[in-house]
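**Q** Next comes the sequence, and after it the predicted model I'd like to discuss.
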Amino acid sequence: MASAEDKKPVRKKPGRKLPPGAADRRQFLAVMNGDVIKDLKVAAAEEEITASELLEQAARELLERRKSKQAKKR
């Protein structure tokens, strides 16, 4: 017979819940200049996307350029 401890629910780490559809996402902390953060938020609002989405797009573009540059060197 199972003990009471075996029936305890598994507790997840405390913190913010991810928005719907973000189950495959992970959190990434970066420290930046306050003016850069402010400008990123303004740019994201102008694009009608979140700052996270804007940063992810920029990171993907940077990584793609780096990949293309490395492929040309070979």
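**A** Structure received. Predicted model only: the values in this text are computed from it and were never measured.
**Q** For the rest of this, base every contact and every neighbour count on C-alpha atoms.
**A** Will do.
**Q** and Gln51, how many residues sit next to it?
**A** Just to correct that, residue 51 is Ala rather than Gln. The tally of other residues near Ala51 (other Cα atoms under 10 Å) stands at 19.
**Q** also this one, for the comparison:
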Amino acid sequence: MMISCSHSAERKVHEIAKLHKEVRELRSEFVDTQKRLMTLKMESTIKERVADMGIKPADNPPQKILVLNTTEEE
């Protein structure tokens, strides 16, 4: 009985160690992916990637268009 319990405890310890290692690897992968995403979202990176397509930033800033409601409800 004691030997069986000892083996069971050892298996659990090894499983816990394996899961901790997997968590560290996944966390590292998450940080790397997040870093790549931040780099891809930068304006300078986007400008470089779309320059080959002939797209460039606008010379004039965007203008806001206002639509006024001229009909009155009775």
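**A** Received the coordinates, thanks. Small disclaimer: the values here were computed from a predicted structure and weren't measured.
**Q** TM-score of the superposed pair?
**A** Once superposed, chain against chain, the TM-score is 0.33 (TM-score structural alignment, normalised by the length of the first structure); 29 aligned residues with a Cα RMSD of 2.5 Å.
**Q** what residues does the longest helix anywhere in the first structure touch?
**A** Longest among the helix segments of the first structure by residue count, using DSSP state H, is helix 51-73. For helix 51-73 of the first structure, contacts defined as Cα atoms under 8 Å, 6 or more residues apart in numbering pick out Leu40, Lys41, Ala44, Ala45.
**Q** Take those and keep only those in helices.
**A** Reading helices off the contacts of helix 51-73 of the first structure with DSSP H, I get Leu40, Lys41, Ala44, Ala45.
**Q** Next, give me the two most distant ones among the residues you listed.
**A** Leu40 and Ala45 (8.5 Å; Cα to Cα).
**Q** Among the two, which residue is more densely surrounded?
**A** More neighbours surround Leu40 than the other of Leu40 of the first structure and Ala45, with 17 against 13 (other Cα under 10 Å).
**Q** Give me the buried positions along the helix or strand in which Glu25 of the second structure is found.
**A** Using DSSP states H and E, Glu25 of the second structure maps to helix 2-41. Across helix 2-41 of the second structure, burial judged by 16 or more other Cα atoms under 10 Å covers no residue at all.
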